[in-house]
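Trainee: Fold the following and give me the result.
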Amino acid sequence: MITLLIIAAALVGIIFGVAAILPNDGYGHRPVPRSHVDSYPTHNPFL
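Mentor: Here you go, the predicted structure:
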């Protein structure tokens, strides 16, 4: 069970990390210049 949680967290981190690198944030609009992390419902420690 713990392993599944770690794998899920890693996948979420990779997905959000790639989304941060791409020109848009994955929602069809460019991220806020100061910090687009605030637009996400949860804080991602991987960024």
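Trainee: contacts, neighbours, all on C-alpha from now
Mentor: Will do.
Trainee: and I15, what does it touch?
Mentor: By C-alpha atoms under 8 Å, 6 or more residues apart in numbering, the contact set of I15 is empty.
Trainee: Another for comparison:
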Amino acid sequence: RLIQGNKRKLILERSAKCVQRIKCHDEPPLQLLRMRKRGYSNTEI
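Mentor: Next up, the predicted model:
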């Protein structure tokens, strides 16, 4: 039972890390797109 619980914890932690990583990867491109919409070019950022 303990082993199953630990495995479940590891899986949850791993999925949480994946979600964080995906969020971190998504944020800069979104910011770039927003700035481009406002009329900034890539060189100005």
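Trainee: So the residue sitting nearest the centre point of the second structure versus L30 of the second structure, what's the distance?
Mentor: Centroid check for the second structure by C-alpha atoms, centre = their mean gives K23 as the closest residue, at 1.8 Å. K23 of the second structure sits 11 Å away from L30 of the second structure, going by C-alpha to C-alpha, to the nearest Å.
Trainee: Going by the alignment, the residue nearest to the centre of the second structure corresponds to which residue in the first structure?
Mentor: Alignment note: K23 of the second structure maps to V18 in the first structure; criterion TM-score structural alignment.
Trainee: and its match, how far is that from V12 of the first structure?
Mentor: Taking C-alpha to C-alpha, one finds V18 of the first structure at 10 Å from V12 of the first structure.
Trainee: burial of L32 of the second structure, as a residue count?
Mentor: Neighbour count of L32 of the second structure, defined by other C-alpha atoms under 10 Å: 15.
Trainee: Determine the three-state secondary structure at it.
Mentor: Taken by DSSP: H, G, I helix; E, B strand; the rest coil, the conformation at L32 of the second structure corresponds to helix.
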